[in-house]
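Chemist: Here is a sequence together with a model predicted from it:
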Amino acid sequence: MNALYDDPAFLDGYRRLRQSGQALNEPLEIPAMDAALPPVAGARVVDLGCGEGGLAVRLAEAGAAEVLAVDVSEQMLAAARPHAAVRYECADLADFDVPAGSVDLVVSSMALHYVGDFDDLVARVARWLVPGGWLVFTMEHPVMTAPVVAADCVVDDYADEGRRERTWFVDGVIKYHRTIGTVFGTLHRHGLQVERLDEPMPNPEQVVAQPSLAVHRRRPPILLIAARVR
């Protein structure tokens, strides 16, 4: 992963979006993630792509013993929320590593679609986790990443996995498309049993309150998976 969030123009656009209340995090992603998490009291946690630490701090406040929160962006980490149980580390997920069998829970919030080698990352996560440990993550839904040329509500080029280039606040934002089948197959191959799959979408009441969410009832914007070491 490159330090996209250290680009001043991108970071300004992203922060404006979060502050506007128009982002998907609060209405869709955060409630879905919280509902999918196992009990975290006493857990040793790694948060991959932690950003400004929102999820890491929520886990610490829920009783996690320690949270190692990792992000490649120095700017995001500089603004991260402090907590006595959270330790922040600047590292690229492409080569970040921790000792085998040292983690109870690995989480990632809307970051793994930026990872080029998903297989290698899942292999490392599987090594880190204790028997019965959990990986819970959200990512941009494959119907969103699929088109080579991005277009709202058009699913195209789904079978052609790999790098995609998008314009999102700035030109040249790199994401990686992989099918749901590939995501499942990769988890299974490395000994992780999928226990929950969710595609968070707004309900009609949310659309009435925030009409900009209506498009997300036409196609799911987020894929959530909770998997456990077999």
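Modeler: That came through fine. Numbering: from 1, shown residues only.
Chemist: okay, CA-based contacts and neighbour counts for the rest of this
Modeler: OK.
Chemist: tell me which residues of the lengthiest strand in the chain are tucked away?
Modeler: What stands out as the longest strand in the chain, according to DSSP state E, is strand 129-140. With burial defined by 16 or more other CA atoms under 10 Å, the residues of strand 129-140 counted as buried are 129, 130, 133, 134, 135, 136, 137, 138, 139, 140.
Chemist: ditto for stretch 11-26
Modeler: Residues of stretch 11-26 classed as buried: 11, 14, 23, 24, 25 (neighbour count, 16+ other CA under 10 Å).
Chemist: Give me the subset of these lying in helices.
Modeler: Secondary-structure check on these using DSSP state H: residues within helices are 11, 14.
Chemist: Distance check, residue 163 against residue 47.
Modeler: From residue 163 across to residue 47, the span is 24 Å (CA to CA, to the nearest Å).
Chemist: The two - which one has more neighbours?
Modeler: Under the neighbour definition other CA atoms under 10 Å, residue 163 and residue 47 were set side by side, and residue 47 has more, 25 against 18.
Chemist: Make sure that one is indeed in a helix.
Modeler: No: when classified by DSSP: H, G, I helix; E, B strand; the rest coil, residue 47 is found to be strand rather than part of a helix.
Chemist: From residue 145, how far off is it?
Modeler: Here the criterion is CA to CA. By it, residue 47 lies 23 Å from residue 145.
Chemist: you'd agree residue 66 is up against residue 43?
Modeler: Yes: here residue 66 reaches residue 43: they are 6.9 Å apart, a contact under CA atoms under 8 Å.
Chemist: ranges for the helices of this protein?
Modeler: Secondary structure of the chain by DSSP H: the helices cover 8-20, 30-36, 54-61, 74-78, 118-128, 142-145, 180-189, 204-209.
Chemist: Most distant residue from the centre of the protein?
Modeler: For the chain, the C-alpha farthest from the mean C-alpha position belongs to residue 208; by CA atoms, centre = their mean, that distance is 27.0 Å.
Chemist: one more structure, for comparison:
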Amino acid sequence: MDTKQLTIRQEGFDDHEAVEFLTFRSFVDLDIPGMPKRKIPTEHYLVSLLRKDPDFIPELDFVAVYNNEIIGSIFYSRSKVIRPNGAVVETVTFGPVAVKTELQGWGISSALIQHSLKKARELGYKSLLIMGHEAYYPRFGFVPASRFGITLEDGSSPAALMALELSEGALGTTGGKWLYADAYTQSEDQKALEAYHERFLKKFEKRLKGEKMTKNIYDSQQFFDEYAEMDRSKEGLKGAGEWGQFQELFPDLTNLKVLDIGCGYGWHSKYAADNGAKSVFAFDGSVKMIERAKKLNSDPKITYQVQDLETYAFPAETFDLVISNLVLHYIEDLEEIYKKINRTLTPGGIFLLNIEHPIYTSGVNQEWTYGENGEILNWPIDNYFYTGQRETIFLGQHVTKQHHTLTQILNGLLSTGFVLETVEEARPPQDMLDLPGMKDELRRPMMLLIRAKKV
């Protein structure tokens, strides 16, 4: 990740859902030292409460953006210290600070904190109090709040209670009890949290389902080891039977800006870079896939990133060519993805799609039937017009795919602003027919290759 391309800006209304989802993903697997594992994280609920709290400070509500995706956020609210004599010292606090899980450790939270502290000073705020990790926050100037005689409302002063003076002497030495926005207490209400979380899960059901598939399958070590033994993994494009046909669909790549979605090992990205592309942005939802892509197919013109397809921002009119190779049969709502791809293409831009053929995805268990002597009999098809989820076994593991009819695949493109330039069914080339099982691939199509142009 090139942190020089990181942008920090104020959160907008249209960012709310993305930030709540980001916050949930950032904290869902977090173990808090000394505390039992939480059934439900509270931070995404807290974010929704803070925005409505009268102590919320929208001027200090920031997001970190990289390649048009929100990958970090920070929230500020007003708080106060009540002196023993009843006097009030106005302070502020921040939290939660969320960073996309795959990018934690890249300095994103530090950038958010430093940026927001600078803005807080400019706005005239004089001190901060937070509950944070005592080994992390001193790098920003925080010290134990006990140095100023400040405690929580119950009189305790845990090591996590930390303070920072933005103006020297702002906290003094008289001490007092720290009180913060009601949203923090409200977020601990278990019934309200559970009700919010249920609504949250329904809202993001598709996205979470997609992430679960990616995390459980493509980042499974056993699955990944099996995948690495496939010819297309070991030999690259020349090991993929459909490559000869797919290659012919590529436009002249000279000076094109390319987006490779679900890039896997990065073979198509490297092909584009080697053949004159100006730049390639390639992403995949699998950490292991991106690690392998960087190892096998790195290039100064290629930027690889771990990114979920359904949450990618698809910036408007940014890319001249979008490549999608064997990924969209994992997506339930094809038209929604088509719309986003159309939006991100420049006028006249090309979309190259390789998707599993409907005859393949509607195959019963996606498997041949065999005779008594082990000979292949046929490829049975059933429930063709019942679209949606299909469970199958791939590389020894249960995999969930989505079956789409030919009408859905092609008319979906036509209805979202594309014209079809080429539609081909993949078939093995003549020089591969002697390989085991290849002649049987002529008995039914496995892949559908499409070149579409943005109108």
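Modeler: Looks like it came in fine. Predicted model, so just to flag it, every value in this text is computed and none were measured.
Chemist: which position in structure 1 aligns with residue 243 of structure 2?
Modeler: Residue mapping for residue 243 of structure 2 onto structure 1 gives residue 30, with TM-score structural alignment as the criterion.
Chemist: Burial check on that match, number of neighbours?
Modeler: Other residues near residue 30 of structure 1 number 17, with proximity taken as other CA under 10 Å.
Chemist: tell me the contacts of it?
Modeler: Remark: with contacts taken as CA atoms under 8 Å, 6 or more residues apart in numbering, residue 30 of structure 1 is in contact with nothing.
Chemist: can you tell me how far it sits from residue 91 of structure 1?
Modeler: 24 Å.
Chemist: again, but for residue 23 of structure 1
Modeler: To residue 91 of structure 1, residue 23 of structure 1 is 26 Å away according to CA to CA.
Chemist: Please apply the same query to residue 124 of structure 1.
Modeler: For residue 124 of structure 1, the distance to residue 91 of structure 1 - CA to CA - is 15 Å.
Chemist: now residue 203 of structure 1
Modeler: Using CA to CA, we find residue 203 of structure 1 at a distance of 37 Å from residue 91 of structure 1.
Chemist: When the two are compared, which one has more neighbours?
Modeler: Just comparing residue 203 of structure 1 and residue 91: by other CA under 10 Å the higher neighbour count belongs to residue 91, 19 against 14.
Chemist: Go through the helices of structure 1 and name the closest to residue 157 of structure 1.
Modeler: Of all the helices of structure 1, helix 142-145 sits nearest to residue 157 of structure 1, with 9.5 Å by CA to CA.
Chemist: what span of structure 2 lines up against the closest one?
Modeler: Counterpart in structure 2 of helix 142-145 of structure 1, with TM-score structural alignment as the criterion, is residues 358-361.
Chemist: Give me the mean deviation of the matching stretch from structure 1.
Modeler: On superposition with structure 1, the mean distance recorded for stretch 358-361 of structure 2 (mean CA distance after the TM-score superposition for structure 1) is 0.6 Å.
Chemist: Pull the residues that contact that stretch.
Modeler: Among residues not part of stretch 358-361 of structure 2, those counted as contacts by CA under 8 Å, 6+ apart are 366, 381, 384, 390, 401-406, 444-447.
Chemist: quick check, distance from it to the centre of its chain.
Modeler: Centroid displacement of stretch 358-361 of structure 2 relative to its chain, using CA atoms, centre = their mean, to the nearest Å, is 28 Å.
Chemist: Report how many residues lie close to whatever residue of structure 2 lines up with residue 178 of structure 1.
Modeler: In structure 2, the residue matched to residue 178 of structure 1 (TM-score structural alignment) is residue 404. The burial count assigned to residue 404 of structure 2 is 27, neighbours taken as other CA under 10 Å.
Chemist: Excluding chain neighbours, what is closest to residue 404 of structure 2?
Modeler: Closest residue in space to residue 404 of structure 2, ignoring its immediate chain neighbours: residue 387 at 5.5 Å, by CA to CA, 6 or more residues apart in numbering.
Chemist: What lines up with the one you found in structure 1?
Modeler: When the two structures are superposed using TM-score structural alignment, residue 387 of structure 2 falls opposite residue 161 in structure 1.
Chemist: same check, this time on residue 323 of structure 2
Modeler: Residue-level alignment of residue 323 of structure 2 against structure 1, with TM-score structural alignment as criterion, gives residue 107.
Chemist: Next up, the contacts around that match.
Modeler: Residues in contact with residue 107 of structure 1, defined by CA under 8 Å, 6+ apart, are 45, 46, 47, 48, 135, 136, 137.
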